[in-house]
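> Sharing a model that was predicted from the sequence below.
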Amino acid sequence: MGKVYLVGAGPGAPDLLTLRAARLLGEADIVFYDALVHPDTLKLATKARLVDVGKRNGKASTEQRFTNRALVEAAKSHAVVVRLKGGDPMIFGRAQEELDALAAAGIECDVVPGITAAHAASASLGVSLTRRGLSRNVAFVTPRAGEGQSPVEWLAVASAADTIALYMASTQAHAVATDLIAAGRTPDTPAVFIENASLPSERRVVTTLQALRSGPTPSFEGPAILLVGEVFRELSLSVMEHEAELRLAVTERCQAKSA
């Protein structure tokens, strides 16, 4: 029997891989990788066979039971099997299902942590998820339930936290904002979407719960995480001031032309 490694690929940027993750990719005989893993990260697996087992919402995806079975079979004929997961394997990465399947088959497995999206987004924004006197706890939640599963009871946990990191919530922004306000969050609570955190294509949408509840839902091509909390108040005010300055500049130009 070979050994399986559940490896975190991080939020996207290849140079955010851990040294252990990079070493194991170079040693791997076969790599089962997620849909969002960066192509340059896959290039580190110089001698491995690459197998796409990615999942994307609304698109054709590999069923989890197939991935579990494929990992077990691969370990029977390969010494080093890498299961490369976006972000951190243990944060909304279905790692436990794969760990259980491997344990049931008697296959040894190690987990190599990766940087999760909330940490990458926080670092990119330059805003700490915790702050003395303002935010002493953070909740990592997702409102999305898998096919055939009961609705996720995320609201009680989220409403009790100072800062909230919502994974896989971009298509449910209106409902999320409505629920959080109903649970006691003020409508002007800052909210920030970060798409493709850590990559050159990163995009930010700085808004509020009220705007998400009453306005159009932002659309994203890449993975986006929603961060909510008072720690983002200064960022929100800065964006508002910048937008006000732009509006003033446009008004002044229009007045100069008409004069």
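Structure's in. What do you need? On a predicted model such as this, the values are computed, not experimentally measured, just so you know.

> C-alpha from now on. contacts and neighbour counts both.
Will do.

> how about the helices of the chain, start to end?
19-27, 39-42, 64-75, 95-104, 117-125, 155-160, 173-182, 209-214, 233-258 (DSSP state H).

> Any chance of a markdown table for those helices, columns mean neighbour count and distance to A13?
Below are the helices of the chain laid out as a markdown table (neighbours: other CA atoms under 10 Å; distance: least, CA to CA, whole Å):
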| stretch | mean neighbour count | distance to A13 |
| --- | --- | --- |
| helix 19-27 | 17 | 13 |
| helix 39-42 | 16 | 8 |
| helix 64-75 | 17 | 24 |
| helix 95-104 | 16 | 21 |
| helix 117-125 | 20 | 10 |
| helix 155-160 | 16 | 28 |
| helix 173-182 | 18 | 26 |
| helix 209-214 | 19 | 29 |
| helix 233-258 | 12 | 24 |
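
> now the ones you listed in JSON lines, with distance to V138?
Output for the helices of the chain, formatted as JSON lines (distance: least, CA to CA, whole Å):
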{"stretch": "helix 19-27", "distance to V138": "27"}
{"stretch": "helix 39-42", "distance to V138": "29"}
{"stretch": "helix 64-75", "distance to V138": "29"}
{"stretch": "helix 95-104", "distance to V138": "21"}
{"stretch": "helix 117-125", "distance to V138": "10"}
{"stretch": "helix 155-160", "distance to V138": "8"}
{"stretch": "helix 173-182", "distance to V138": "15"}
{"stretch": "helix 209-214", "distance to V138": "18"}
{"stretch": "helix 233-258", "distance to V138": "16"}
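
> G2: which of the ones you listed is closest?
helix 64-75 (4.6 Å; CA to CA).

> Y167 against F140, yeah?
Yes. With contact defined as CA atoms under 8 Å, Y167 counts as touching F140 (7.4 Å).

> Quick check: which of the helices of the chain is nearest to T189?
The nearest among the helices of the chain, by CA to CA, is helix 209-214 at 5.8 Å.

> ok, second structure coming up, stack it against the first:
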Amino acid sequence: MSVETTLSLLQSRMARLEPGHVWLAGAGPGDPGCLTLDVVSALTQADVVVYDALVDPAVVAIAEGAELFFVGKRGGKLSITQAEITARLIELAKAGRKVLRLKGGDPYVFGRGGEEAIALAREGIPFRYLPGITSGLAALGNIGIAPTMRGLNKAVILATGQTADLGDELDWRALAATGQPIVIYMGLKILAHITGELMAGGLPADTPAAIVMAATTPRQRVHAATLGAIAGDAERLGFESPVLTAVGRIVSMRAELLALADRALK
């Protein structure tokens, strides 16, 4: 069976995006190949797409003929507020549009999709959640780090490093005390502070760590180091958002995989 036939059969079984409805969808970590079939279907049905800065242009291009609203937010830069984004979704839905709200990663994992879902429900607007592959897992796998590995960890902690101020941050020392690997979304501006708190919480400075920028895209950059060095290295090497930082023994797996792959090529 051809790819075209398969996709056609699957398309006939997928839900229809109706006028006045909003679908909250995840675009995955970046590469269009990480899209789910439901999200691809939504892109072809929507007549308006409200999308974030982390959504790859190749993904947005799938929505041929749709009206596009860019609502990307970046730390430290003037941008549209969350309240304005939510109001725009409500306005478009009440105007009878078929609305796709498209976010990088998964809308319910540090994507504020839950806030938007509550707001839509309060207004009586039908919505649907379309999951995306969250960057915190896909980015690691893509660079050769399994987020969970038997014998190394029994849990993995997903944490955001992007807080309004340091008074609203996580208790990094408590997370360090768990001994489980930590995947930090964003947080580049305060990475030195975060790593300092993790070490103050008991993690040794030589704990393996890695940072990945623009995961799964042509702009991807990766650097592996230690907990004590990763923040300084990221600044020295010019890493820019979006980034993910992984801390823990699972990071050491990458070096072994790369060495084995290199040996296989010789």
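Perfect, I can see it now. This is a predicted model, so every value here is computed, not measured.

> just to revisit the earlier point, out of the helices of the first structure, nearest to A224 of the first structure?
Closest to A224 of the first structure of these is helix 117-125 (CA to CA; 8.5 Å).

> ok, back up a step: could you point out which of the helices of the first structure sits nearest A197 of the first structure?
helix 117-125 (5.4 Å).

> What mean distance separates the closest one from the matching residues in the second structure?
Compared with the second structure after fitting, helix 117-125 of the first structure deviates on average by 1.5 Å (mean CA distance after the TM-score superposition for the first structure).

> what angle do that helix and helix 233-258 make?
Calculated by axes from the mean of the first three to the mean of the last three CA atoms, to 10 degrees, helix 117-125 of the first structure forms an angle of 50 degrees with helix 233-258.

> In the second structure, which residues correspond to helix 117-125 of the first structure?
Helix 117-125 of the first structure corresponds to residues 135-143 in the second structure, going by TM-score structural alignment.

> what does the matching stretch contact?
Here stretch 135-143 of the second structure makes contact (CA atoms under 8 Å, 6 or more residues apart in numbering) with 28-29, 105-106, 146-147, 158, 183-185, 212, 215-216, 222, 244, 246, 254.

> so what corresponds to P107 of the second structure in the first structure?
With TM-score structural alignment as the criterion, P107 of the second structure lines up with P89 in the first structure.

> ok, back up a step: ok now the match of helix 117-125 of the first structure, how far from the chain's centre?
Centroid separation for stretch 135-143 of the second structure versus its chain: 9 Å, with CA atoms, centre = their mean, to the nearest Å.

> swap in stretch 97-117 of the second structure?
11 Å.

> what does stretch 23-42 of the second structure give?
The mean C-alpha position of stretch 23-42 of the second structure is separated from the chain mean by 12 Å, CA atoms, centre = their mean.

> so that stretch matches what in the first structure?
Using TM-score structural alignment, stretch 23-42 of the second structure pairs with 5-24 in the first structure.

> Which residue in the second structure aligns with M168 of the first structure?
By TM-score structural alignment, M168 of the first structure lines up with M186.

> Who are the contact partners of its match?
M186 of the second structure sits in contact with 160-162, 241-245, where contact means CA under 8 Å, 6+ apart.

> can you name the two of those that are farthest apart?
T160 and S241 (13.3 Å).

> coming back round to it: can you tell which of the helices of the first structure is closest to M1 of the first structure?
helix 64-75 (5.7 Å).

> Run the angle between the closest one and helix 95-104 for me.
40 degrees.

> how close does helix 64-75 of the first structure sit to the second structure?
Averaged out, helix 64-75 of the first structure is 0.5 Å away (mean CA distance after the TM-score superposition for the first structure).

> What range does that helix cover in the second structure?
Counting by TM-score structural alignment, helix 64-75 of the first structure corresponds to 82-93 in the second structure.

> so how far is that stretch from its chain's centroid?
Worked out by CA atoms, centre = their mean, stretch 82-93 of the second structure lies 22 Å from the chain centre.

> Please apply the same query to stretch 18-31 of the first structure.
22 Å.

> so what's T189 of the first structure up against?
Counting by CA under 8 Å, 6+ apart, the residues that T189 of the first structure touches are 208-210, 228-230, 233.

> Quick check: the counterpart of it in the second structure vs A53 of the second structure, distance?
Using TM-score structural alignment, the equivalent of T189 of the first structure in the second structure is T207. T207 of the second structure sits 32 Å away from A53 of the second structure, going by CA to CA, to the nearest Å.

> now do L175 of the second structure
29 Å.

> now L198 of the second structure
Distance from L198 of the second structure to A53 of the second structure, by CA to CA: 30 Å.

> again with G248 of the second structure
Distance from G248 of the second structure to A53 of the second structure, by CA to CA: 29 Å.

> One more: R88 of the second structure?
For R88 of the second structure, the distance to A53 of the second structure - CA to CA - is 17 Å.

> do L257 of the second structure as well
Counting by CA to CA, the gap from L257 of the second structure to A53 of the second structure is 32 Å.

> A246 of the second structure now?
Taking CA to CA, one finds A246 of the second structure at 22 Å from A53 of the second structure.

> do A138 of the second structure as well
Counting by CA to CA - A138 of the second structure and A53 of the second structure are separated by 18 Å.

> same deal with D168 of the second structure?
Distance from D168 of the second structure to A53 of the second structure, by CA to CA: 24 Å.
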